[in-house]
Structure formats: C-alpha cells, structure tokens
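# Provided below are the primary sequence and the corresponding predicted coordinates.
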Amino acid sequence: MIKRILVVVLICITTSAFAQEGNSSPYSFYGLGLSNFRGSIENQAMGGISILGDSIHTNYRNPAGYAALKLTNFTIAGSHREINLETNTESGSNTSTTIDYISLAFPISKKLGVGFGLVPETSVDYEIIDGDDTSLSHYKGKGGVNRAFLAAGINLFKGFRIGAEGSYNFGNIRNEIIQADVDQQYSVRELDRSDVTGFTYNLGAQFETTYAERYKIYTSASFQPETSLTLSNERSLQSVIYSGVDQAVVGVIDSQDFNLADTKSIVPNTYSFGLGTGEINKWFAGGQVEFSETSKASNRSFNFANTSYEDSFKYRLGGYFVPDYNSITSYWGRVTYRLGARYEESGLLIENQSIDEFGISFGLGLPLGRGFSNANLTFEYGQRGTTNAGLVKEDFFKVGLSLSLNPLRPWFVPNKYN
C-alpha cells in the first residue's frame, strides 16, 4: 500500500513540473501547436504502431490494450531532440528536452484493466525574427495542451478486447508579435493568450488469434470522435522599447488589455487500423494507417490567406525481435530489438505546400533485474516541412528513454502470509 501511495505522490509532483514546450518548430505556430506522438517509447521505436496487447506495457493509443495487462505498470518517459532548420537562404539549430508521459495502469481482474496518466498533447515553441536594417518583425510562442486521461479495457472473449478512454485537456498558449521600425520612436508589441479546456474520447478494439501453434495474427482499430475544446482568449497591445542588439523588449511605455470572445477548436474524427503477425515471444511485424478529418481545423486567433487544412493520413510500419526471451546465460539474448518507419501528411498547407513528416527509428528494450521491469531506448531520425515557397525544412534526431516498472505479481492478489 505504501508503494502505491508513493507512486500517486510522484505523479502529483511530476504534474506540477510537466513541460508543454518541446518541439522547437516554427510550424508549432499554427492551430494549437504541433501534435505530439500519443504512444509509448516502445511504440515510437516501431514507427508508432500500437497493434499489440501487452501484458506488461501500457498501450496509450488503443485503450483495449488495458485488458491484456497481467501486472501493474508504472511508466515515466522523456526525450531529447536535436533539430536543424533550413530555408533557401539561412540555417540554424536548436535543442529541446521534455517529459513525454507518466502513467499508472493495472489489472482489476483477469479480464479488466484500467489506467490513468498525463501526456503533453500539443506543443508550441518557436521564435522567428525577420527583417532588415529599417524594420523588424519578431515572433515568439510558448505553451501547449496537456491531456489527463482515464482508460479501461475489457476482454469480452478469448482474443477479443475493447476499451474506452476519457481525457481532460488543459493548458495555455502564449504568442508574442513585435513590430519595430527605425522611423518610429517606440515599437508595437501584441501579446495573445488562450487558455484551453475540454474533453476528448477514444474507443478501441483488438483481436488476436493463434495459427500453426506458435504464431499469431493481430488486428486493431480505434476511433476518436469529433469534439471541441474551449479557448478563453485575451490580448494586450503595448508600446515598448525594443533592443535590436538584445533582440528583446527592455521597457514598456503603454499597455491596453482586451478580453476577447471565447472560441472553439475542433478535435476532428480520427480513425486507426492495424494488422500484424508474429511468433509468440520471438518476433512481430505489422503496419498501421491513421486517417483524421483535419480539414475541419482552423487557426486559433489568426487567419492567413496562405494557410489552409486538408484531411491527414499517417502510415506506419514496424516490429520487434527477441533472440531468446527466457535466456539465463545471455543478457543481450533477452533484449527486445525494435525497428520502424513512418510517413505522415499533417493536413497543414502553407503556400499550397503540404507540411509532411517522415521518420525511421530503432529501439532497445533492456530488462531490469529478475522481474519484468525494463528500460526502453528509442533513436529516431526524421524530417518535417520543405524549403519550397520560402518555407522551413527541419531535420531532427531524437533520443527517448522510458522506465517501465512492474511488480512480480498483480496488485489485487492478496498476501498468503502476514
């Protein structure tokens, strides 16, 4: 009981320090920011596929996976990104380090499992300076939307599971625009803030069946129905003293605040389907496709003639291999080796250019101690965007680490001795 209380305390402490920023991308300016990957570090290493039901890991993308849990699972994960940005005329680089998720999941019975946790859903993190010797525009943005979720999955009959997840989304987004001109005594700064709240839902199903005694076929499907988030908006217009040397505001001369009307941001219908096969406790390979009605999306407070949205598609391939999961002589024989690739059409169009993304990934599942706990490492290289039409292309390298901790028995099994 004390251990369970400590886990809850740790979750509460981590929540207070949860990082929203993390993508460090100019494309996070649009909408509610860049969407973060919703799955685990293990999923990311396999191109993002989430087809499997796992007895010791949490499936963040399909709530039906909670029904497969046999042991309590406490997980925390973080990642570090190195990003290079390039246009037709300039280049630059930046880095970011974030907490990716924290969760606790456990089986209630042999057929029912539940889980809850906290995940950063979107990230806003950019700074763009554009100008010459006579005028300058300085754009900055920070924030994002977090998602606190509660999920459950149930095994209806052998091999078939369904699940549901409810999430409360919350966070804020801050934008800053500074216009400076050598012919003007003071610069103009606009500060915009939106506080975001609202609920989203996710439904899922998984089915697996055995063939040829040692092999299985796995299928999965999930559906996130359309909902909307409420944005409470406010704006401040200021006359400021701007230092071109420091690239920062060094004084505020005058300020006027405005309470803007609340707005809605649509979270569109999203569908996902996956299919895979593998040898039990040995290897797995599969593919997954995701479709989202992002053509219904819009920018938060800004309307641009050169920006529009269309429906998005995401394609994922991946799998894993374990040389000998039960080896007592070779540690590396018990390691899980993962590999994957993905291609994503984000649905965002700027200057009629689709802002697409692709990545290739590799990962290791490293056993910890004598039980089922493990550390998971992921390495991913990817690209986002294009240099066409004066836009920005991003090359990034990501390292992710998760700790997946499992006790040696389910929490609901009572002690036989006092």
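Looks like it came in fine.
# can we go C-alpha only for contacts and neighbour counts from here?
Noted.
# not counting its neighbours along the chain, what's nearest residue 395?
residue 383 (4.6 Å; CA to CA, 6 or more residues apart in numbering).
# let me fix that: residue 94
Residue 94 sits nearest to residue 83 (CA to CA, 6+ apart), 5.4 Å away.
# repeat for residue 197
Setting aside the residues directly before and after it, residue 197 is nearest to residue 170 in space (CA to CA, 6+ apart), at 4.5 Å.
# that neighbour: neighbouring residues, count only.
Neighbours of residue 170 under the rule other CA atoms under 10 Å: 20.
# do the same with the one 5 residues further on
When neighbours are defined as other CA under 10 Å, residue 175 has 21 of them.
# surely it meets residue 142?
Yes - if you go by CA atoms under 8 Å, residue 175 and residue 142 touch, sitting 6.8 Å apart.
# putting a second one here so we can go through both:
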Amino acid sequence: MRMQKFKNLILGTFIVALTLHGFGQATTNSPYSKYGIGVLRSESFNQNFALGGAGLGFRSNSSLNLLNPASYSEISITTVEFGVTNNALWLSDGTQSQFQNNAYIDHIAFGFPVINNKWGMSFGMLPYSNVGYDYQNTDRVSLVEGDTIDLNYYYKGDGGLNKVYFGNALKFRIDSTSNVSFGVNASLIFGSINADKKVVYGNLPSSYNTWQITKSSVADFNFDAGIQYQKTFINAKDEKYNLTIGATYTLGRELKSKDSDLIRTFAGNIEFGTAKDTILNVDEQAGIIELPSQIGAGIAFEKQNKWTVLVDYKTTAWDKVQNSEPNLYQYKMSHSINGGFEFIPKYDAFNNYFKRIKYRIGARYKTSYLTINDKNINEYGITFGLSLPMKRTDSAIPGLNFGLEYGKRGTTDAGLVEEKFVNFNFGITINDRWFIKRKYD
C-alpha cells in the first residue's frame, strides 16, 4: 500500500513538473488571435471536452469540473486531472490554404473533499487565451500623379494569458432527495501578449519603413461563482435518476497591465533593415486589459451509472468592453450553446470490458465576440470521446479519457480566413486518498 502511494505521488509530481514547463509552450496559429486578447481557450476538462464543452449542471465524485465551481462539493476522493491537446488547423482565404499543427498542455487540476459530501476544494492551472500568428498582406495605394505604391504589412504575434484558480464549494441538504451547492473560484490571470508590425514600401526602396513592437503584461485577479440544485428520483424498479440545474456568473474586471510600445523607422529590407529614428518609446506604462462578465445556465439529467444528458447556454458581455482599435474590429455580445450525451452499457460488467467503456458525443455553437469587416467570426464543433476503464488493480487511475473535436471558425468572405480544425484531447484522472486518513495502511 505504501509503495502504491509512493508511485502515485511520483506520478503526480511528474505531471506537475511537465505542466509547469509545458504551459510556456502553449500556442496557436490562428490569424484571429491578433485581435483582442487572442483565441479564448475552453475550460472543459477531460470528461466535458467530449461532451461538447457542456457541464454547468455536471457533478461527479471522482472527476473535476471547472465549468461550475459548485460541483466541487461532490468530490469524495482526492483527484488529480491532467490533459494535453493536439490542434490540427487548416487555414484558407479562398485562394490558398495552409496547414498548422500544435500540441500543448491543456490543464492540470487537483480536488479533494474537506468534509465528505459537504465541502470540496479544487485548484489548478490552464491556458486562458493564446496568441500566435505570422502573416502578411499588401495594399496598393494610388498617388495623385497616377503612380501607385505597394504597402506591405507584416504581422507577427505570440504569447497569451494563463489562469491559476482556487475554489471551494459547500453543499446543503434540503430534504432526503434534494440538495443545493454553492461554489466560488478566485483566479489569477497572468501572461503577456506580444505584437510585431512592419510596414514596408515595396516599390520605394529609398523610403523609410515603419516597425512597431508592443507588449502587454498582466497579473491580476478575477472571480466567478456557481450554484447547482440537484433532485433525485427513484422509480418502481429502484432505478435512480438525478436532475441537476446549474448557473454561473463571472465577474467583469479591468485587469492591471504594464504596456510597452516601441515605434521605429528603418531603411532596407525587412530582414536586415537598419534602424533610423525612434518615433515612440513607452516602457511598462500602466494600463488595463478588460475582461467581460459572463452568465451561464445549464441542466443535466442522468440515469445513475447508465447515461447522462447535458445542455448549457452562456452569454458574455464583450460589447461592454472598450475597443482600442475600432477601425479594425468590433466587440459584440457573445453567445454559446453546448450539449452532450454520455452512455455506459453496463458499468459493473467486469467480464466484458467494452460494456464498461463510457461513450461520449457532443456539439457546440458559439457566436464569437469579434466582428471584422462587418462579418461575425462564429465557430462550431462536434465532439466524440471515450473513457477507457483501467484494471481493478490500477484503481488509482480509474480511466483514460480520449476526445476528438472537428470544427470550423470564421469565413472566407470579405477577405477573411476560414479555419477548420481537429482537436485531439488525451486526459488522465488519478484518484487516491492522499489527504484522507486511513484506518489501516
């Protein structure tokens, strides 16, 4: 028993070390990450990823659900979750296409019961947004004399924001068949967003070109809260059903940032140009990165140890956020709907492995917070997944989770880019009694 605990501790330590190294590698190759704070990452963990990202009404005693902090009150055993995602991305502007591929650590999270069946706690780390783009375009400008000038624009950016959260939830018994839970997360949002823009006069080699480098760094707190009401029904066959209704609210906040802005002119080509004059040099000036408020509601209905159906709706008030570049893009209210279905043929069929597999399917649709060239940048995704149970002797790892998502973002209209993506998610859930005193060891 002691050896098994030691092995589990070593595995958990390895995952933490890998995660701390790997979060710096998280990236994207989406041109839409140029706008705002980048491409927003889903907060769906292993199980919810394959359920279309739904989970505001989801509760589990052995897995973690960041989508609604009220769910922590259901945790009955120390739980560690770790996930990695591979993003395959096809970009097209209608005339040419490009393929990009990135793998990154999706999350690491811990949860444990403080008072079993009453008070649960969770903390973890995950990407909040990612920035990663490198592209160029050309505008031909006519002069009064009839000549034309080619303006070549080169855009490059990287970075993004991460999130470290700490949450607690309490459960209160209403009667023998119903209860209500309340939860809250305090989160540290931190990271930096880097942008590099060059404007080069293509057919005027004697002209001075422009080079702008900006950086915004942030480290500040935000908060979200959730509630879940659960009602249990038992039919004449002694089959148990649970109905859970959940709601969440995320606070809108102005996060303090340090902003740097350097603008120079240079002569020569883009790779080996010679710096000339410095037009602007601002170093770590106080600024803000504004995050919007969000409201969500969801429902989950399950036949215990058989199937679960989930549906969520969320709306995010991006239209209330100030836009620093309204001539390039606009913010608007964002809406999303997520749904999923999980099925296990026979959870206690220990002589038939395939009947103990959890099969998952889901879908999501989201109206993005961006409008570019009067076009809405919407996206959708279809998900599939499996949870493969481990042998009974490996009880510390109850299952390996696999999820696959196919989706699309954007459009080729109005000179924009359409993105088609396939996300593959792999997750490990570890359950053990690391912080629970045993009667026997």
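Cool, the structure landed. This is a predicted model, so every value here is computed, not measured.
# just to revisit the earlier point, surely the residue nearest to residue 94 of structure 1 is within a helix?
No - counting by DSSP: H, G, I helix; E, B strand; the rest coil, residue 83 of structure 1 is not part of a helix but strand.
# quick one: what's aligned to it in structure 2?
Counting by TM-score structural alignment, residue 83 of structure 1 corresponds to residue 89 in structure 2.
# swap in residue 123 of structure 1?
Looks like residue 123 of structure 1 aligns to residue 130 there (TM-score structural alignment).
# also residue 367 of structure 1?
So residue 367 of structure 1 corresponds to residue 389, using TM-score structural alignment.
# quick check, that match in contact with residue 402.
No - counting by CA under 8 Å, residue 389 of structure 2 sits too far from residue 402 to count as a contact (11.5 Å).
# who has more neighbours, these two?
Between residue 389 of structure 2 and residue 402, counting by other CA under 10 Å, residue 402 is the more crowded of the two (23 against 19).
# that one contacts residue 361, doesn't it?
No - counting by CA under 8 Å, residue 402 of structure 2 stays clear of residue 361, with 11.5 Å between them.
# which neighbours do those two share?
50, 385 (CA atoms under 8 Å, 6 or more residues apart in numbering).
# the helix or strand hosting the match of residue 123 of structure 1 packs against which elements?
Take DSSP states H and E as the rule and residue 130 of structure 2 turns out to sit in strand 119-142. When contacts are defined as 3 or more CA pairs under 8 Å, 6 or more residues apart in numbering; DSSP states H and E, strand 119-142 of structure 2 sits against strand 39-40, strand 97-115, strand 148-175.
# residue in structure 2 paired with residue 178 of structure 1?
In structure 2, residue 178 of structure 1 lands on residue 198 (TM-score structural alignment).
# any idea how far residue 136 of structure 2 is from its match?
9 Å (CA to CA, to the nearest Å).
# about what we covered before: quick check: neighbours shared by residue 389 and residue 402 of structure 2?
By CA under 8 Å, 6+ apart, no residue touches both residue 389 of structure 2 and residue 402.
# re earlier: report the inter-axis angle for the strand holding residue 130 of structure 2 versus strand 148-175.
For strand 119-142 of structure 2 against strand 148-175, the angle by axes from the mean of the first three to the mean of the last three CA atoms, to 10 degrees is 160 degrees.
# list the buried residues of strand 119-142 of structure 2.
Across strand 119-142 of structure 2, burial judged by 16 or more other CA atoms under 10 Å covers 119-134.
# distance from the centroid: which residue in structure 1 tops it?
residue 183 (44.5 Å; CA atoms, centre = their mean).
# contacts only, for that residue.
Counting by CA under 8 Å, 6+ apart, residue 183 of structure 1 touches residue 134.
# roughly how far apart are it and residue 17 of structure 1?
Counting by CA to CA - residue 183 of structure 1 and residue 17 of structure 1 are separated by 43 Å.
# what does residue 353 of structure 1 align to in structure 2?
Aligned against structure 2 - with TM-score structural alignment as the criterion - residue 353 of structure 1 pairs with residue 375.
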